[in-house]
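Undergrad: can you look at this prediction? I've put the sequence above it.
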Amino acid sequence: MCLLNLIVRLSYVDHTQDVSHTGRVVELKNYVRGLLLDSSGPLTKVELINHLQRLGVGYLFEEEIRTVLDAIWKGKDIEIENDLHATALRFRILRQNGYDASIDYFNSFIDEMGSFKACLCEDTKGLLSLYEASYLAFPGETRMDEAKAFAKRHLKDRKGKIDTRFEEQVDHAFELPIHYRMLRLEARWYIDMCEKDETMDPVILELAKLDYNILQASYQKDVQNGSFPTMYYRWWRQLGLVEKLPFIRDRWLECYLFSLSITYEPQYGYGREVLNKVNQMITLLDDTYDVYGTVEELELFTDAIDRWDTSAIKQLPEYMRTSFLALLNFGNDLGYDTLKDQGWDVIPCVGKLDEIARGDVPKSIQCYMHEANVSEAIAREHIRGIIDETWKEMNKEYVTDHVFPRAFADAAVGLAQRAECVYVNGDGFGRNQSNSEINGQVMSLVVEPIPINNV
């Protein structure tokens, strides 16, 4: 979908109900806040937090969720410890929220041989929770690798023996686990799933729908008001790079979704604008290094970026001059705004975009196929293993005290989650922009609201 078509679609969107919906959300939030702070048991609270976070409204209750998890983290509960689903869910929710939950939680489910007990093989709900929890493992936690293999093997055996709705959840997990999924896309999918669940609290579901639409409306207003992302797109087009450099990918929609995965809250529109520009600049540089430039030209280009000086343009071939000036002007503008507003000098960091772009010249799968003389399937499995180990390192760092604020860690995880969604079925970024999957995601996240007349 091109930007023009997107704007035309949004020009017919009516936001007159936004105010009334916002008022209703306040009422619903008070109801949910009461549920979080009542006297119900730990398992009820953990399941509630799981629903809220998967429905995309966890950010509305960060303080209350932290209070509840602090208590669960410090306490013990027999109801949880004797149930595989409850134990695995508690483990995942704690680690997902920055608590260093121990794998010893699973000790009661291990037999005398050190394996998961055979009696668990028909506990479908517990197996699915265990499978999802296994993706929150740290480096060296082989028990969680065993948990993943055990759960996946027996879930496959249960296929055809469970109800359709639960089988859909299993297939969803096998495609990508919760921990690897983009938050807003997962929220949209989970809202649909919860509508099929007769035990779901309709008030919570109503809140999730209204909040989803309110966030979506904030993105739509940005487009309609000619600010972000329209202003960004106008900036990109006015550079003239797409016309002058036909070898570069025009990936406006894809860059937009990457930005939305890093920071989706409505108050961070400027951050998404900057991230979009950064992503498109990285794409420009990547295509220059990886597709078009000769070695000699790229050496000159790299030197010019290192010098970060307009006089360096004289040494560049004609087609590189526009790219270099676009990067230089963008970096200097961003540096000025950041220094003025935040007091930080980020110009040296902008120059690092060049290093990022140059880092992927030999594609990892192709490189390993050549080095190890193996098939593409084996190479993909090997690279997948490296990615999974990197996730384990991220999981460990996420629960470790460090100098970076939690918002920065969340942004890093969000970026990795978007990458998983893009590349789960191949190179979703490199394919042509008419890709139906990307268009479907844009329609879901930005264009089409969730019907609420039946809540």
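TA: That came in fine, so what should we check first?
Undergrad: only C-alpha atoms for contact and neighbour calcs from this point on.
TA: Will do.
Undergrad: state the distance from residue 397 to residue 141.
TA: 15 Å (C-alpha to C-alpha, to the nearest Å).
Undergrad: go through stretch 28-38 and flag the buried ones.
TA: 28, 29, 32, 36 (16 or more other C-alpha atoms under 10 Å).
Undergrad: list the contacts of the strand or helix carrying residue 22.
TA: Secondary structure assignment for residue 22, by DSSP states H and E: helix 18-37. Under the criterion C-alpha atoms under 8 Å, 6 or more residues apart in numbering, residues 45, 48, 60-61, 64-65, 68, 203-204, 207, 210-211, 214, 217 lie in contact with helix 18-37.
Undergrad: ok, then the element right after it?
TA: Helix 18-37 is succeeded, C-terminally, by helix 42-54 (DSSP H and E).
Undergrad: helices or strands next to that next one in the packing?
TA: Under the contact definition 3 or more C-alpha pairs under 8 Å, 6 or more residues apart in numbering; DSSP states H and E, helix 42-54 sits against helix 62-74, helix 78-81, helix 84-96, helix 183-195.
Undergrad: please report the distance of residue 278 from residue 354.
TA: In terms of C-alpha to C-alpha, residue 278 sits 11 Å off from residue 354.
Undergrad: now do residue 388
TA: Note on residue 388: its distance to residue 354, by C-alpha to C-alpha, is 26 Å.
Undergrad: now swap in residue 140 and tell me
TA: Distance from residue 140 to residue 354, by C-alpha to C-alpha: 34 Å.
Undergrad: next one: residue 211
TA: 39 Å.
Undergrad: measure residue 85 to residue 176 for me?
TA: 19 Å.
Undergrad: so which of the two has more stuff around it?
TA: residue 85 (21 against 16; other C-alpha atoms under 10 Å).
Undergrad: surely that one meets residue 132?
TA: No: using C-alpha atoms under 8 Å, residue 85 is not in contact with residue 132, being 10.4 Å away.
Undergrad: neighbours of residue 118, how many?
TA: 12.
Undergrad: measure it to residue 128 for me?
TA: With C-alpha to C-alpha as the criterion, residue 118 and residue 128 are 15 Å apart.
Undergrad: again with residue 20
TA: 39 Å.
Undergrad: which of the two has more neighbours?
TA: It is residue 128, of residue 20 and residue 128, that has more neighbours when counted by other C-alpha under 10 Å, with 25 against 9.
Undergrad: residues contacting the more buried one?
TA: Residue 128 neighbours (C-alpha under 8 Å, 6+ apart): 85, 151, 155, 170.
Undergrad: secondary structure and distance to residue 76 added to the residues you listed, as CSV?
TA: Below are these laid out as CSV (DSSP: H, G, I helix; E, B strand; the rest coil; distance: C-alpha to C-alpha, whole Å):
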residue, secondary structure, distance to residue 76
85, helix, 16
151, helix, 25
155, helix, 29
170, helix, 29
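Undergrad: in addition, the following structure is provided for comparison:
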Amino acid sequence: MAATSPNDLASFYSSAWGYHFLSYHVFKQFTKQDGKSKETLTNDVQGLLSLYEASHMRVRDEEILEEALTFTTTHLKSIHNDSLKVEVTEALSQPIRMTSPRVGARKYISIYENNDAHNYLLLKFAKLDFNMLQKLHQSDLTRWWKDLDYANKYPYARDRLVECYFWILGVYFEPTYSRARKKMTEIIQMASFFDDTFDAYATFDELVAFNNAIQR
């Protein structure tokens, strides 16, 4: 595979890594003989940022990407490019690999919107996609949660619906998995309910009977 910049290669690595193992040696062209990253990489801030993001895809003993992470982190912290400052700061705070996909998308939409070179139509479709999926996520929860009347029936228990649902969004955010999101949220919320029942509601004798019933 031929790549002309860290930006091109990092983007390819990040996208391909999830489907099959891709050797980190493809980044060797950006290192010197002593294994250190080439200083010339600092001339391409966008490429440096992409290399930083790709380095978070590394696994154990990938020395080139370990070095790339250290190198890019050090230099990105000293970036004063106003047009990329917000994006760099966000990346250093929370790399894409460590961000929930939809949260990352929301943050990037705002960053991209402030880029003078943004594509208006692309930005419009990105916002439309985000809002439509957000509406679906909201509809996943509304009816069954209201029917449970949870807050009135179990006032001692924490209402952790949004928190539990957010966990599942890290696994299933696509529209197709609406049923999976609802079922997994129900399970986690129920586990939280049991936890609060043990911690803040029932007596010891009641909990013994309750635990026996669950075990059966």
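TA: All right, it came through fine. Values in this document were obtained by computation on a predicted structure and should not be read as measured data.
Undergrad: quick one: TM-score?
TA: TM-score for the superposed chains, counting by TM-score structural alignment, normalised by the length of the second structure: 0.83, backed by 216 aligned residues with a C-alpha RMSD of 2.9 Å.
Undergrad: aligned to residue 34 of the first structure, what sits in the second structure?
TA: Counting by TM-score structural alignment, residue 34 of the first structure lines up with no residue in the second structure.
Undergrad: which position in the first structure pairs with residue 103 of the second structure?
TA: Checking TM-score structural alignment: residue 103 of the second structure goes with residue 185.
Undergrad: right, and that match touches residue 438 too?
TA: No: applying C-alpha under 8 Å as the test, residue 185 of the first structure and residue 438 come out as separate, 11.4 Å apart.
Undergrad: thought residue 157 was touching residue 193 of the second structure, still the case?
TA: Yes: counting by C-alpha under 8 Å, residue 193 of the second structure does reach residue 157; the two are 6.0 Å apart.
Undergrad: show me where the second structure has strands.
TA: For the second structure, applying DSSP state E gives no strands.
Undergrad: which helix runs longest in it?
TA: helix 120-148 (DSSP state H).
Undergrad: for that helix, which helices and strands make contact with it?
TA: On a contact count with 3+ C-alpha pairs under 8 Å, 6+ apart, helix 120-148 of the second structure meets helix 101-113, helix 178-200.
Undergrad: between these, which gets nearest to residue 68 of the second structure?
TA: Checking those against residue 68 of the second structure by C-alpha to C-alpha gives helix 101-113 as the closest, at 22.4 Å.
Undergrad: what's the mean distance for the closest one versus the first structure?
TA: When the first structure is superposed, helix 101-113 of the second structure averages 1.7 Å from its matched positions, counting by mean C-alpha distance after the TM-score superposition for the first structure.
Undergrad: packing partners of that helix?
TA: Against helix 101-113 of the second structure (3+ C-alpha pairs under 8 Å, 6+ apart) you get helix 82-93, helix 120-148.
Undergrad: residue contacts, the equivalent of residue 215 of the first structure over in the second structure?
TA: By TM-score structural alignment, residue 215 of the first structure lines up with residue 133 in the second structure. Residues in contact with residue 133 of the second structure, defined by C-alpha under 8 Å, 6+ apart, are 174, 175.
Undergrad: so for the alignment partner in the first structure of residue 26 of the second structure, what's the nearest residue that isn't a sequence neighbour?
TA: Alignment note (TM-score structural alignment): residue 26 of the second structure maps to residue 105 of the first structure. Spatial nearest neighbour of residue 105 of the first structure, excluding adjacent residues (C-alpha to C-alpha, 6 or more residues apart in numbering): residue 87 at 6.7 Å.
Undergrad: could you check how far residue 90 of the first structure is from residue 170 of the first structure?
TA: On the measure of C-alpha to C-alpha, residue 90 of the first structure and residue 170 of the first structure end up 19 Å apart.
Undergrad: oh sorry, the question was meant for residue 243 of the first structure
TA: In terms of C-alpha to C-alpha, residue 243 of the first structure sits 46 Å off from residue 170 of the first structure.
Undergrad: neighbour count winner among the two?
TA: Set side by side, residue 243 of the first structure and residue 170 show more neighbours around residue 170, with 25 against 10, by other C-alpha under 10 Å.
Undergrad: in contact with the residue mapped onto that one from the second structure: list those residues for me.
TA: In the second structure, the residue matched to residue 170 of the first structure (TM-score structural alignment) is residue 88. By C-alpha under 8 Å, 6+ apart, the residues touching residue 88 of the second structure are 49, 76, 79.
Undergrad: same thing but at 10 Å, please
TA: Taking C-alpha atoms under 10 Å, 6 or more residues apart in numbering, we find residue 88 of the second structure in contact with 45-46, 48-49, 52, 73, 76-77, 79-82, 94-95.
Undergrad: distance of it from residue 30 of the second structure?
TA: 20 Å.
Undergrad: follow-up on the earlier one: I'd guessed the residue nearest to residue 105 of the first structure sits against residue 43; true?
TA: Yes: contact criterion C-alpha atoms under 10 Å: residue 87 of the first structure and residue 43 qualify, at 9.0 Å.
Undergrad: mind checking which of the two has more residues around it?
TA: Neighbour count, other C-alpha under 10 Å: between residue 87 of the first structure and residue 43, residue 87 has more, with 23 against 19.
Undergrad: return the residue of the second structure aligned against the more buried one.
TA: In the second structure, residue 87 of the first structure lands on residue 9 (TM-score structural alignment).
Undergrad: got the contact list for that match?
TA: Contacts of residue 9 of the second structure by C-alpha under 10 Å, 6+ apart are 1, 2, 3, 26, 27, 47, 50, 51, 54.
Undergrad: same question, residue 12 of the second structure
TA: Per C-alpha under 10 Å, 6+ apart, neighbours of residue 12 of the second structure: 1, 3, 6, 22, 54.
Undergrad: check residue 265 of the first structure too.
TA: 59, 215, 216, 218, 219, 272.
Undergrad: hmm, residue 68 and residue 39 of the second structure touching each other?
TA: No: counting by C-alpha under 10 Å, residue 39 of the second structure stays clear of residue 68, with 11.3 Å between them.
Undergrad: now do the shared contacts for these two.
TA: 30, 31.
Undergrad: give me the distance between residue 194 of the first structure and residue 165 of the first structure.
TA: From residue 194 of the first structure over to residue 165 of the first structure (counting by C-alpha to C-alpha), the distance is 10 Å.
Undergrad: ugh, typo on my part, it should be residue 420 of the first structure
TA: Taking C-alpha to C-alpha, one finds residue 420 of the first structure at 24 Å from residue 165 of the first structure.
Undergrad: the more surrounded of those two?
TA: Under the criterion of other C-alpha under 10 Å, the comparison of residue 420 of the first structure against residue 165 puts residue 420 first, with 18 against 11.
Undergrad: quick check: which element contains the more buried one?
TA: Per DSSP H and E: helix 406-423 holds residue 420 of the first structure.
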